[in-house]
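Peer 1: requesting a structural model of the entry that follows:
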Amino acid sequence: MTLTSEEKEIILNSIRDIPDFPKPGIIFKDISTLLSNPAAFNTLMDHLTNRYLGYELDYIAGIDARGFIFGAILADRLGIGFVPVRKKGKLPYTTVAEKYSLEYGFDEVEIHIDAFVAKDNPDGKGAKVLLIDDLIATGGTAKAAANLIDRVGAHCVEACFVMELGFLKGREGISAPVYSVLQID
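Peer 2: Have a look, this model is predicted:
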């Protein structure tokens, strides 16, 4: 399922640009205006729901923190579980972590070691998981999150983003197919 050009415009026009945030030269894509616009938000969520209905997913994994919003709502609409991919030190149980590069240094994301339990396989091996976040830029966090899903024995069937900054080539190296609702080049 693809969005019409009118639907893309509804979503794109609801996202606010904030120049020089968090530092000079960066144009931050603020999704808070998308979240507060019921027409745009429902257009997006209806599209994602229709796209993933036939995937027979077991879980949606959302990346901390904005991926939690889209992921939890989509999981509810699809009648499946939601799993948070958190920044290091935020989960209370035994976790698996994955480092990724930042402009200056490294960061880590993690999930619970038993996050995915397949419907027909209680140890979670082979659970079909959709990874979701609001934006993919350089792709470090998304690559780490997709790797985590696979490391615990589940299968990341696709990585989905509301928006992709294509000129940064963040999708390269992600271990799953990538789908972006909006592409900015």
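Peer 1: going by C-alpha atoms from here, please, whenever you check contacts or count neighbours.
Peer 2: Will do.
Peer 1: how near is the residue nearest the centre of the chain to Q183?
Peer 2: Closest residue to the average C-alpha location of the chain: I132 at 1.8 Å, with C-alpha atoms, centre = their mean. Distance, I132 to Q183, using C-alpha to C-alpha, to the nearest Å: 15 Å.
Peer 1: could you also give me the structure for this next sequence, so I can compare it with the first?
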Amino acid sequence: MSYDEFYVKSVIRSLPDWPEPGVLFRDITPIFKDPRALRMVADAFIHRYVDTGITHIACIDARGFLFGSILAHQLNLPLVLVRKKGKLPGDTIHQEYKLEYGSAAVEMQSDSVGAGDRVLLFDDLIATGGTILAACTLIKKLGAEVVEAAALIDLPDLKGSALIQEAGVPVYTLLAYEGA
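Peer 2: Down below sits the predicted model:
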């Protein structure tokens, strides 16, 4: 682990039993109060994607928006939003996915991306992978290619990153927490 990764990990809070008993929540909000940590995270992703030929950054509601907007600005790329169903105006498409108990859905505006677009999909954390896989389905339905799914944190014990890779989408995360 590099010094930057160690520093960023030291800023992230681990909150036991939130939002429910038995869950160890990885709280990234302190990164936004620490300009040094935020710069380290932003720089790591900017350097990774600066010369990759991606044409769009899609980010997932809501914490993915925070990092995605920084990347889009710094890389001078369009930013497209993947939101919870019912939150975007205009013509949209949606995709349902399973949760541990029940289901949820995400949506994108129908004109967000199209044929020939090469999309980086960004979220703050990969747990079970359901949200990212649903977003990948939407992007592909619109005719674009998902070049990579990226996140600040991976929880590999929950096997989401493995499921995303099995679906043919490369995954990159800056940090991993074993024993989610």
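Peer 1: so the longest helix anywhere in the second structure corresponds to what in the first structure?
Peer 2: In the second structure, taking DSSP state H as the definition, the longest helix is helix 35-49. Alignment of helix 35-49 of the second structure against the first structure: residues 38-52, by TM-score structural alignment.
Peer 1: average gap between the matching stretch and the second structure?
Peer 2: Following superposition, stretch 38-52 of the first structure is found to deviate from the second structure by 0.5 Å on average (mean C-alpha distance after the TM-score superposition for the first structure).
Peer 1: what residues of that stretch count as buried?
Peer 2: Under the neighbour-count criterion of 16 or more other C-alpha atoms under 10 Å, stretch 38-52 of the first structure has 40-41, 43-45, 47-49 buried.
Peer 1: likewise for stretch 98-105 of the first structure?
Peer 2: 98-100.
Peer 1: burial count for the alignment partner in the first structure of L24 of the second structure?
Peer 2: In the first structure, L24 of the second structure lines up with I27, judged by TM-score structural alignment. I27 of the first structure is flanked by 14 other residues according to other C-alpha atoms under 10 Å.
Peer 1: the spatially closest residue to I27 of the first structure that is not a sequence neighbour: neighbouring residues, count only.
Peer 2: Leaving aside its sequence neighbours, I27 of the first structure sits nearest to P19 (C-alpha to C-alpha, 6 or more residues apart in numbering; 4.4 Å). By the criterion of other C-alpha under 10 Å, P19 of the first structure has 13 neighbours.
Peer 1: ok, I136 of the first structure next?
Peer 2: 25.
Peer 1: please pull up the equivalent of it in the second structure.
Peer 2: Taking TM-score structural alignment, the alignment pairs I136 of the first structure with I126 from the second structure.
Peer 1: P156 of the second structure versus its match, what's the distance?
Peer 2: 8 Å.
Peer 1: with L75 of the second structure instead?
Peer 2: Taking C-alpha to C-alpha, one finds L75 of the second structure at 28 Å from P156 of the second structure.
Peer 1: now swap in T137 of the second structure and tell me
Peer 2: 22 Å.
Peer 1: leaving out sequence neighbours, find the closest residue to the alignment partner in the second structure of G89 of the first structure.
Peer 2: G89 of the first structure maps onto G86 in the second structure, with residues paired by TM-score structural alignment. Leaving aside its sequence neighbours, G86 of the second structure sits nearest to E107 (C-alpha to C-alpha, 6+ apart; 7.8 Å).
Peer 1: no more questions from me, cheers.
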